[in-house]
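# this one's structure only:
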């Protein structure tokens, strides 16, 4: 098994990556097992932040690394909260982020939005040709939260073809439709051809 560091301590992401990539001979280890600090996410795009996180993990572990950066883009807000999605309400958590988003969209008719996810794979810290995969999930922002599953903006993200929010979807359905699922499927295909 090829050991790869995942530039996160998020247990859910580790489990999702492991279950997807195990069949390709990859053993996913979270960077938290190496007791290394989080990378500074000061890039201007999802791609830049994912690359920063992957390169940081490679440099400090000497292993290949996978990192993702994702967030919500709302058309009427010119793509906000975007790369600042998890810190939209100054780090006060999901409920505060959702409340701020609803306040920003008060009276706005165009509520189209999309979740974006970029996943990066670096073979080593100086890898000049990283694998970059991107997934996008189209939807709309509701007027009020609905559903109890998921996290982040899921209770506000209406998935029109499913007739409910991402937070009301069964987990297995979300795992096949989501932006992260799309990017992860691309990564799996790319790694299969290494």
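Alright, I've got the coordinates. All values reported here derive from a predicted model rather than from experimental measurement.

# going by C-alpha atoms from here, please, whenever you check contacts or count neighbours.
Fine.

# what does the longest helix seen in the chain contact?
Longest helix of the chain, by residue count under DSSP state H: helix 46-61. With contact meaning CA atoms under 8 Å, 6 or more residues apart in numbering, helix 46-61 is reached by 5-7, 31, 34, 36, 38-43, 63-70, 83, 117-122, 124-126, 132.

# pull out the buried members of those residues.
5-7, 31, 39, 41, 63-70, 83, 117-122, 124-125, 132 (16 or more other CA atoms under 10 Å).

# ok so, going back, in the longest helix of the chain, what counts as buried?
46-58, 61.

# redo these as a markdown table? Include distance to residue 99.
As requested, those are exported to a markdown table (distance: CA to CA, whole Å):
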| residue | distance to residue 99 |
| --- | --- |
| 46 | 23 |
| 47 | 27 |
| 48 | 28 |
| 49 | 25 |
| 50 | 27 |
| 51 | 30 |
| 52 | 30 |
| 53 | 28 |
| 54 | 31 |
| 55 | 34 |
| 56 | 33 |
| 57 | 33 |
| 58 | 37 |
| 61 | 39 |
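
# residue 158: which of those is nearest?
residue 46 (22.3 Å; CA to CA).

# how near is the closest one to residue 81?
12 Å (CA to CA, to the nearest Å).

# over to residue 138?
15 Å.

# residue 59 too?
Residue 59 is 30 Å from residue 81, by CA to CA.

# ditto for residue 56
Counting by CA to CA, the gap between residue 56 and residue 81 amounts to 24 Å.

# likewise residue 37?
25 Å.

# of these two, which one has the most company?
residue 81 (19 against 13; other CA atoms under 10 Å).

# pretty sure the more buried one contacts residue 74?
Yes: between residue 81 and residue 74 there is a contact at 7.1 Å, judged by CA atoms under 8 Å.

# farthest from the middle of the chain: give me that residue.
residue 107 (28.6 Å; CA atoms, centre = their mean).

# where's that one, which helix or strand?
Per DSSP states H and E: residue 107 is located in neither a helix nor a strand.

# take this one as well and set it beside the first:
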């Protein structure tokens, strides 16, 4: 007998993230819906770590919807900048900054830097309820380098400037399948999918 589809609220309205989550969880029979579909507003993200921000967002979305919720907090961490932009990746150039502005500032700050090493970091958190004492936590890291000239039309965020050395292409030049197979979020999602199956019996 076919299992009923399980619904999970994604604590984000980012279309790029939503596509990646749906692609990963659809085969598991999990319907991932953005929080905006339920009228949920964005949670505050005042913390200095990816884990704390992701947990706050997941609990907020679950409290507003009464459904299990998942959130990710992710960003690019650049060695020469002491790990910045980190948790402030989406707001690097200001609260209302777009991807282009954030990328311009990153490239500007790296002028003259000896190292261009960077990595994308993703922390995923899932809760069954707002008070869930056992949130599921998955992490993923993707190593690369920052390049001055953007390349590629795919992806979002810093992808056009994030070179994957072993491929000789930026994240924005990869197909969705290539990106999901090796990206920070793809790796964290693969771990989370196993946790959902093992711990929640989904």
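Sure, I can see it. This is a predicted model, so every value here is computed, not measured.

# where does the TM-score land?
The TM-score (TM-score structural alignment, normalised by the length of structure 1) is 0.95; 194 aligned residues with a CA RMSD of 1.3 Å.

# for whatever residue of structure 1 lines up with residue 100 of structure 2, helix, strand, or coil?
Using TM-score structural alignment, the equivalent of residue 100 of structure 2 in structure 1 is residue 95. Under DSSP: H, G, I helix; E, B strand; the rest coil, residue 95 of structure 1 falls in the helix class.

# tell me the contacts of residue 95 of structure 1?
Counting by CA under 8 Å, 6+ apart, residue 95 of structure 1 has contacts residue 152.

# swap the cut-off to 10 Å and go again
In this structure, residue 95 of structure 1 makes contact with 89, 101, 145, 151, 152, 153, 155, judged by CA atoms under 10 Å, 6 or more residues apart in numbering.

# how near is the residue minimising distance to the centre of structure 2 to residue 123 of structure 2?
Nearest to the geometric centre of structure 2 sits residue 74, at 4.4 Å (CA atoms, centre = their mean). As for residue 74 of structure 2, its distance to residue 123 of structure 2 is 6 Å (criterion: CA to CA).

# okay, and the common contacts of the two?
Common neighbours of residue 74 of structure 2 and residue 123 (CA under 10 Å, 6+ apart) are 49, 50, 51, 53, 54, 139, 140, 141, 184, 185.

# which position in structure 1 pairs with the fourth one?
Superposed on structure 1 with TM-score structural alignment, residue 53 of structure 2 falls opposite residue 49.

# could you confirm residue 163 of structure 2 falls within a strand?
Yes: if the criterion is three-state DSSP, then residue 163 of structure 2 is within a strand.

# next, count neighbours for it.
By the measure other CA under 10 Å, the count of residues near residue 163 of structure 2 is 25.

# please name the nearest non-neighbouring residue to residue 147 of structure 2.
Using CA to CA, 6 or more residues apart in numbering and skipping residues adjacent in sequence, the residue nearest residue 147 of structure 2 is residue 161, 5.1 Å away.

# mind telling me what residue 119 of structure 2 corresponds to in structure 1?
By TM-score structural alignment, residue 119 of structure 2 lines up with residue 114.

# just the strands in structure 2 please.
6-10, 30-34, 69-78, 117-127, 136-146, 162-164, 169-170 (DSSP state E).

# quick one: which of these is nearest residue 195 of structure 2?
Among those, strand 136-146 sits nearest to residue 195 of structure 2 (CA to CA), with 7.0 Å.

# over in structure 1, find the residue span that closest one aligns onto.
So strand 136-146 of structure 2 sits over residues 131-141 in structure 1, by TM-score structural alignment.

# re the thing from before, which residues are common contacts for residue 46 and residue 81 of structure 1?
residue 71.

# re the thing from before, residue in structure 1 paired with the residue nearest to the centre of structure 2?
For residue 74 of structure 2, the residue aligned by TM-score structural alignment is residue 70.

# what's near enough to touch the residue nearest to that match when sequence neighbours are not counted?
Nearest non-adjacent residue to residue 70 of structure 1, counting by CA to CA, 6+ apart: residue 117, 4.2 Å away. By CA under 10 Å, 6+ apart, the residues touching residue 117 of structure 1 are 46-47, 50, 68-72, 133-137, 178-184.

# next one: residue 126 of structure 1
55, 58, 59.

# off-centre distance for stretch 139-153 of structure 2?
Relative to its parent chain, stretch 139-153 of structure 2 has a centroid offset of 14 Å by CA atoms, centre = their mean, to the nearest Å.

# and that stretch, what's buried?
139, 140, 141, 142, 143, 144, 145, 146, 147, 148, 150, 151.

# how much space separates the second one from residue 194 of structure 2?
Same thing as residue 140 of structure 2. For residue 140 of structure 2 relative to residue 194 of structure 2 (CA to CA), the value is 14 Å.
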